[in-house]
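Asker: Structural data only, the sequence is not supplied:
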């Protein structure tokens, strides 16, 4: 899950600027950095939720944890996972 590791690194980089540590993200405005931090938080929470939900289900394939970990595409991966999960329930 290299994608998630990259997201964590970017999250740490941006978060560090908010506590006064100089990073390459420091020149950007505080509003932009807060927006980026929020975006990265959502990008990290989606694969976490899918992973935790998959642990309790065996009928839905594990491929969804990888699809939901791809940045930006993970919103579509989440929608696909929820649809597959609902189909298995029916």
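Answerer: Cool, got the structure. All figures in this text were calculated on a predicted structure; none of them were measured in a lab. Residues are numbered from 1 along each chain as shown.

Asker: all contacts plus neighbour counts: C-alpha atoms, from now on.
Answerer: Noted.

Asker: Please identify the helix or strand for residue 52.
Answerer: Residue 52 is part of helix 30-55 when elements are defined by DSSP states H and E.

Asker: Next secondary structure after that helix?
Answerer: For helix 30-55, the following helix or strand on the C-terminal side (DSSP H and E) is helix 63-67.

Asker: Contacts made by the helix or strand just after that following helix with the rest, please.
Answerer: Secondary structure here is assigned by DSSP H and E; on that basis, the next helix or strand after helix 63-67 toward the C-terminus is helix 74-89. The list of residues contacting helix 74-89 from outside it, by C-alpha atoms under 8 Å, 6 or more residues apart in numbering, reads 43, 46, 47, 50, 59, 60, 64, 67, 68.

Asker: Pasting the second one now:
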């Protein structure tokens, strides 16, 4: 288990990361729908790929958090913070699923 003080500090990193993903998702959506010219220099395919990746970056940690709350196993909430890290979250989600199947 993770010490409560460490977990409290991790929340200060995780919440802004999730908010950045959410803002980026809305900016990319606005660009694709024609409401913003922010990403118009990039092709539509690149913006769609960015939208899908941003959506995954946002949804993966939320799914891990929900799954941690709904299952009675004593898995650490550290998995939620690992799943919220940019780029590392795919490895974190796979690691979480592996740990969950072992318990």
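Answerer: Noted; the coordinates are in hand. All values reported here derive from a predicted model rather than from experimental measurement.

Asker: sorry, back to before: and the contacts of helix 74-89 of structure 1, which are buried?
Answerer: Neighbour-count burial (16 or more other C-alpha atoms under 10 Å) is assigned, among the contacts of helix 74-89 of structure 1, to 43, 46, 47, 50, 60, 64, 67, 68.

Asker: returning to what we had before: for the helix holding residue 52 of structure 1, grab the matching residue range in structure 2.
Answerer: Under the alignment (TM-score structural alignment), helix 30-55 of structure 1 falls on residues 44-69 in structure 2.

Asker: with structure 1 superposed, average distance for the matching stretch?
Answerer: Stretch 44-69 of structure 2 differs from its equivalent in structure 1 by a mean of 1.0 Å after superposition (mean C-alpha distance after the TM-score superposition for structure 1).

Asker: ok, of the buried ones among the contacts of helix 74-89 of structure 1, which one's closest to residue 24 of structure 1?
Answerer: Minimum distance to residue 24 of structure 1 across these is 20.5 Å, recorded for residue 43 (C-alpha to C-alpha).

Asker: which residue packs closest to residue 10 of structure 1, ignoring adjacent ones?
Answerer: Nearest non-adjacent residue to residue 10 of structure 1, counting by C-alpha to C-alpha, 6 or more residues apart in numbering: residue 40, 7.7 Å away.
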